[in-house]
Every structure is written in structure tokens, then in C-alpha cells.
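Provided below are the primary sequence and the corresponding predicted coordinates.
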Amino acid sequence: MALRRTQSKPQNLWSVLGMSLVLSLVFGLTVACQMFSGSQGIEDLGAVRMESAEKVPFAGIARTLAYSKGGDSLVVAGCQSGGSNSDNPCATGLVQVWNFQGTSSATTRTLPRGVTALAMSPDGSKWVAGDTEGRLILSATKGVSKPFHQKSEITALAFSPDGKWIASGSLDPAFPLGLMDVTVGGVIRVKTRFEPVQALAFSPDGKTLAVGMTRGGVVLWNFTSSGTPEVVAGSLASSAVMSIAFSPDGELLAYGTQNGKVVVVNRGSGQSSAEYKGAAAVNAIAFSPDGQFLALGQDNGK
């Protein structure tokens, strides 16, 4: 949808490539989105569509995407059949890194469990993936990472803008939010109380972490201080918050909910500056690089 910051409502919704379940959406030099259509055979589920580009093949079910800042590479992650349970189409994890410099080429890494969340560092040099059992796997590490204290599915990951921190969200009620110092490793449980987490985003200045919770509500937390997290006005009345994004200048915060509502909040005033009500869960949300447009990925592919 188009954002005009002087207007109270969005002018239109930008449709995202067809009638399918859109699970992940990223802006790069082009727009890429991952689509999952229940009407297709399992062999057709692993496709990544890119505006004005060919399909990027993926030998499994693609669940999440991450673009490098310059658009030189795209990481696609999900799951595939294999391992001891060959009948399970999502038995093992798969991460595929596409390099678009020169001739397009991809490298693939297989993981023990299906990948549910993914993030790329700001400089594009590394990625981190989370799986169904609470593992975090860094691209820079060899072998398989051990499970951390988050013992349930990793639902969201985010690198801080300086690349030093990784925030991880989980459905684990005892450990819903963790922080990893990339230079040290290991995930620290955040002692501040949060509900199970579904979405995460760092502000462009790296000072604020936006946390979207499965029971509804968006919290803005200055993790560099001991301050009390701030609940975004009106967000507690929402259903599960599925996606969050800051505008490039940090002035706006957008979030999408399970019941199809999209809210754009002006951080200066704390008030909603735009709202949209769709018919399906908003699983993915992203601002354009100039901050004037907001792309939405919904369960119905619109």
C-alpha cells in the first residue's frame, strides 16, 4: 500500500504476486516473496517469486527469505523430506544462498530440523537460521549448533543494525525472547517479561527492539538500558502480531496481525497514521527503501 504521511488512511494495497499463502517478503533490488499454495503438489511448494525475475528453484518447502542490503545475495530457507522419516515432507532443514554477482549460483546447507526463521547480517556476510526445536545456526559456524534454552519453535530472528546482536523469538513461554552477542555466541534469556513472540524488528538506530506477541500486542523495548518496555497504544486489542517493520528513517512502525489488520504508527506521536483491514493474516510486511510504500504478504496471497 502507498503511504503518504500527511494522510490518515492508505490509498491502496499493493498486491503481492498471486493467490497463495505468502510467508516471507523482502525488499532488495527487486521484490522477492515466498509463496505456499495448498492447491499445488508438494513438488511445487518450493518456489520463490521475484518481481521482474525468474523463479529461484528451491529443493524443498521454502518458508522464509533474507536479502543482503545491496541485493547481491538472497538466502532462502525451509525444509525438505529426508532423514530417518522419509515420508515427512518437512523432516530436515535446508538453507540455500543465491549469489547474483555475475552468473547466478547457489550453495546449499542441510540442517537436522526444518528452518522456521531467518535473518541476514546488515553487511550480508552471515546469516542465522532458527528451527522447529529452538536451535540457532550461524552460517559462520561449522557443524550443527546445539539447541539453546529456547526449546520451542523459533518464530522470529533479527540482526541489530551494527550486526553485533541477534534477537530470537520463540513460542517457548519460559524463554520467549533471547539475545545473542555474535562475537561471543550463546543466547541470553531476556529477563523482562514477554509473552511468546511471533515477530521482531530492530529500529534503524539499533536502540529499540519491537516485539510482536502471539496473544496480541506490540512492545518497544530499549534493550541497551534498564527501562520498562513500552506497549504501542491500541496494539493489545489486536490478535496475534505476525509481522513488524520500521520505516528506513525509523519514524514509522508498521505491524500486521493474524486477523488481517495492518497498523502504521507514528513513533513521534504514538498515534496510528494509517490502517488497513484485510481478509487474511498478514504474515509478512516490509517498507520500500524510500519509506513511501508498504508491501504486505497475506494468507490469501494479496
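Structure's in. What do you need? Numbering: from 1, shown residues only.

C-alpha from now on. contacts and neighbour counts both.
Noted.

Now do the same contact list for the closest residue in space to R135 that isn't next to it in sequence.
Nearest residue to R135, sequence neighbours excluded (Cα to Cα, 6 or more residues apart in numbering): P147, at 4.3 Å. P147 makes contacts with E133, G134, R135, L136, as judged by Cα atoms under 8 Å, 6 or more residues apart in numbering.

Check it against this one:
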Amino acid sequence: MGILLRNAHTFQFLESLTRNIGSEDKFRGKDIGSIGNAAFSPDGNTIVSCGGNNIHLWDAHTNQRLKTLIGHTKSVNSVVFSPDGNTIASASDDGTICLWNVSTRKRLKTLMAHADSVNSVVFSSDGKTIASAGDDRTVRLWNANTGELIKTLTGHVENVNTVAFSSDGNTIASGSGRLVYLGGRENSGTCVGQEIRLWNANTGELIKTLTGHTSVVNSVVFSPDGNTIASGSGHWMGYEGKASAGEEVRLWNANTGELIKTLTGHKDVVSSVAFSPDGNLIVSGDWYDWNGHLSSGTWSGEIRVWDAHTGEHLKTLKGHTGGVSSVAFSPDGKVLASGRTDGTILLWDFSTLP
């Protein structure tokens, strides 16, 4: 795994901050693995990423790897810092959520969270509650201090892939969907259960169901002011022919549930969406273009930058030799971290973006 810095305006490397670790084969997944996602600490000094079964902490300024946290027995899909920066929560295919002390880098607690893979985990803005989403079709709320289950939110009919809190902590958004292959994985498939649900975070009651995506909802996020939800979607059609379908970003009114705008232009599955801290930009990343055939395909990915108010496409950031698995802004909005499926994180300088 390495971290590289690029300028978001010129798309040129500013400098290589680290060297790749190990051989190419090891670099691509036998040691680090594909980046599940990456996140900044609240003070912007540390980046946490997940790859394979492990979690990695990086110094955001020197780019040195600080620590590898080991404890999950299957792939880690999601990592996040608590709002005070003292705790990391990680979610895994092993069905657990692990809580880690950032200072000691020791595991605090393991939550036997879901009956299947846990795909997404997030803290509420006050740090008191953790929400998780899983392949068991549920969203679960946890006491962040005790690890006790508070409530299970049911209603999704397929895998819940992503979950987010509003900035005031009163609303939860969850996105679902699953690809069902028709006649085997080498053939095309169809998407089922694609929807976004809005929940009252205090009572667990369903507020509204947002429909309209034609494919799997992979990412949902609230704008900093809580008034808008951005969602990213897409699914793979199979290993022959067209690689993906339904690749889009949708903007929703978080209060009424009405669709505001659909942002199109991605050619592959939209895997991750993020708002800039000031709420003016949306970035979305895509991945997984097999060029029609498994045997000769190559992973590629791009990041699109949008005006959050008008939906105008501002820029396309290219340079990922692996697909883009995650995008996350630093707290000051000057740096964007993007995780790659080849086990590398790219840092983009957004301070120069007009």
C-alpha cells in the first residue's frame, strides 16, 4: 500500500509520499488488500483505512504507517473515527464491529453485530450512538460506550450496503440493493431491493422510503447542513458484455424525500459519494471496468467533482489504476483521500481547486 499526492487542478503528482510495501503481488492484496474505505480523524492528523482483514493507521502529514490493527477474521468493509477522535469503529464480513482505542491502538470491544456481513458503520454526531448496516437486511443502533444493542431497524428486503447519520443526529439514511445473477455469474443479472430508507434515529420509526434508483445503492451521505442526501448507485451486469448499469448520483431533499437532481456521467459503478465540509462540492468515485471480459480486463476508476447546489459537473479526476472504492475529505476540505482497489490511497490537493 502507498499514499500518493495529486493536485486536483492539474491532475499531476506533487510528490510520492511513500514507497509501495512488498512485492506487486503482495501490494495488490495478499498483505494489505483492496482498500475498503478510508477516513480522516477529526483533527485531520491521521488517516484510517481498511484492507483485507486489517485496519491501518497513517500519519496524514508524513504518510508513515503508524499501526496495523488486527482482530477481524474476514474482510473489513468500513472504518470510521468517533467525533472526538478517540475511538475507531470497524465493520467486517465476519459479522462483527470492533471498537479500537486510538491512543493505545488496542481493541476495546467486539460487538457480535449482524447475522451476515457488516457493510457500513458510522457514529452519530454526539458520538453516543453507532449505526451499522448489514447483509442480514437490517440497520442496527448501538450504545457507543457500552456496546449494547439499542434497536434493530427492519424493512429493507435486500442487503443494506450503506448507512449515514444527519449532522444533528436525528435522522438515519440507509441504502440497499443486491444483484441477482440470471443463469450464472458469467451472464447478466438484475437488481432487486434498491431503495433508500429514512429513519427517526431516536424512535427507530421509518420516516420515508426513497425510490428511483434502478440499481444497487452503494453509498448515502447527508450534506453538512442536513438538508440534502446524496446517493450513489450501480451494479455489474456480468463478466460478458456491458460491465455495469445504473451508474449515477442522485440528490434528494432530506426533509421531503423529493428527488432534486440526477447526476450522470459515470461509466462504472458509483461506489462512494462525499460532500465537502463546506457543502459546496460533491465528489463521487467509480470502479470496476472489466472491458467486457474477465480474462483481459483491467480495473479503472475516476472521481467526478460536482457543484452541490447546481449539480454541474466541474472536473473529472483520473489517475486510479485500480477502481475507486472510497472518497473522503479532510476536515478542512483541502485534501481528498481516495481509496483504490489496488491497495493504494491517493491524496488530492483541493486547496487549488477553483
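Received the coordinates, thanks. Keep in mind the model is a prediction, meaning the values are calculated, not measured.

How close are the two chains, by TM-score?
For this chain pair, the superposition-based TM-score is 0.82 by TM-score structural alignment, normalised by the length of the first structure; 276 aligned residues with a Cα RMSD of 2.6 Å.

returning to that earlier point: and of the contacts of P147 of the first structure, the nearest to M213 of the first structure?
G134 (17.1 Å; Cα to Cα).

picking up where we left off before, you'd agree the residue nearest to R135 of the first structure is in a strand?
No - counting by DSSP: H, G, I helix; E, B strand; the rest coil, P147 of the first structure falls outside a strand, being coil.

Could you pull up the contacting residues of the counterpart of S325 of the second structure in the first structure?
By TM-score structural alignment, S325 of the second structure lines up with N283 in the first structure. Neighbour list for N283 of the first structure: V22, L23, S24, M242, S243, G256, T257, Q258, L296, G297, Q298, D299 [criterion: Cα under 8 Å, 6+ apart].

What separation do you get for the residue nearest to R135 of the first structure and V115 of the first structure?
In this view, P147 of the first structure and V115 of the first structure are 13 Å apart by Cα to Cα, to the nearest Å.

And for T10 of the second structure, the neighbour number?
Using other Cα atoms under 10 Å, the number of residues around T10 of the second structure comes to 12.

May I ask which helix or strand encompasses it?
Counting by DSSP states H and E, no helix or strand carries T10 of the second structure.

With A201 of the first structure instead?
Here A201 of the first structure is assigned to strand 197-202, by DSSP H and E.

Now that strand on the second structure. Mean distance?
Average distance, strand 197-202 of the first structure versus aligned residues of the second structure after superposition (mean Cα distance after the TM-score superposition for the first structure): 0.9 Å.

what sits up against that strand?
Outside strand 197-202 of the first structure, the residues that touch it by Cα under 8 Å, 6+ apart are 155-161, 167-171, 176-177, 208-214, 240-246.

can you tell me how far the most centrally placed residue in the first structure sits from A274 of the first structure?
Most central residue of the first structure, judged by C-alpha distance to the mean C-alpha position with Cα atoms, centre = their mean, is A156 at 5.8 Å. Distance, A156 of the first structure to A274 of the first structure, using Cα to Cα: 25 Å.

Strands along the stretch 201-302 of the first structure, start to end?
For the stretch 201-302 of the first structure, strands defined by DSSP state E, counting those that start in this stretch occupy the ranges 208-213, 218-222, 230-231, 241-246, 252-257, 261-266, 272-277, 282-287, 294-298.

burial count for the counterpart of F202 of the first structure in the second structure?
With TM-score structural alignment as the criterion, F202 of the first structure lines up with F222 in the second structure. Residues lying near F222 of the second structure (other Cα under 10 Å) number 26.

go on, A115 of the second structure?
15.

Likewise for the one 3 residues further on?
Applying the criterion other Cα under 10 Å, we find 32 residues in the vicinity of V118 of the second structure.

quick one, what contacts the alignment partner in the first structure of it?
When the first structure is aligned by TM-score structural alignment, V118 of the second structure is paired with V115. V115 of the first structure sits next to R63, A77, G78, C79, G93, L94, V95, A129, G130, D131, T132 when contact means Cα under 8 Å, 6+ apart.

swap in A32 of the first structure?
Residues in contact with A32 of the first structure (Cα under 8 Å, 6+ apart) are L25, V26, V48, R49, M50, E51.

and the last one, how many neighbours?
Residues lying near E51 of the first structure (other Cα under 10 Å) number 13.

I figured it hits Q34, correct?
No - with contact defined as Cα atoms under 8 Å, E51 of the first structure does not reach Q34; the gap is 11.5 Å.

Would you check how far apart A129 of the first structure and G186 of the first structure are?
14 Å.

Looking at the two, which is more packed in?
A129 (27 against 15).

give me the element the counterpart of that one in the second structure is part of.
Using TM-score structural alignment, the equivalent of A129 of the first structure in the second structure is S132. Using DSSP H and E, S132 of the second structure sits in strand 129-134.

Tell me which helix or strand comes right after that strand.
Moving toward the C-terminus from strand 129-134 of the second structure, the next helix or strand (DSSP H and E) is strand 139-143.

before we move on, the earlier item: can you tell me which of the contacts of A32 of the first structure is closest to D290 of the first structure?
Of the contacts of A32 of the first structure, the one sitting nearest to D290 of the first structure (Cα to Cα) turns out to be V26, at 14.0 Å.

quick one: contacts for that closest one?
A32, C33, L65, A66, Y67, A286.

From W221 of the first structure, how far out is it?
24 Å.

again, but for G186 of the first structure
For G186 of the first structure, the distance to W221 of the first structure - Cα to Cα - is 21 Å.

which of the contacts of V115 of the first structure sit farthest apart?
So, the contacts of V115 of the first structure by Cα to Cα: farthest apart are V95 and T132, at 14.1 Å.

picking up where we left off before, for the contacts of V115 of the first structure, which pairs are in contact in the second structure too?
Retained in the second structure (both residues aligned by TM-score structural alignment, their matches' Cα atoms under 8 Å) from these: R63, A77, G78, C79, G93, L94, V95, A129, G130, D131, T132.
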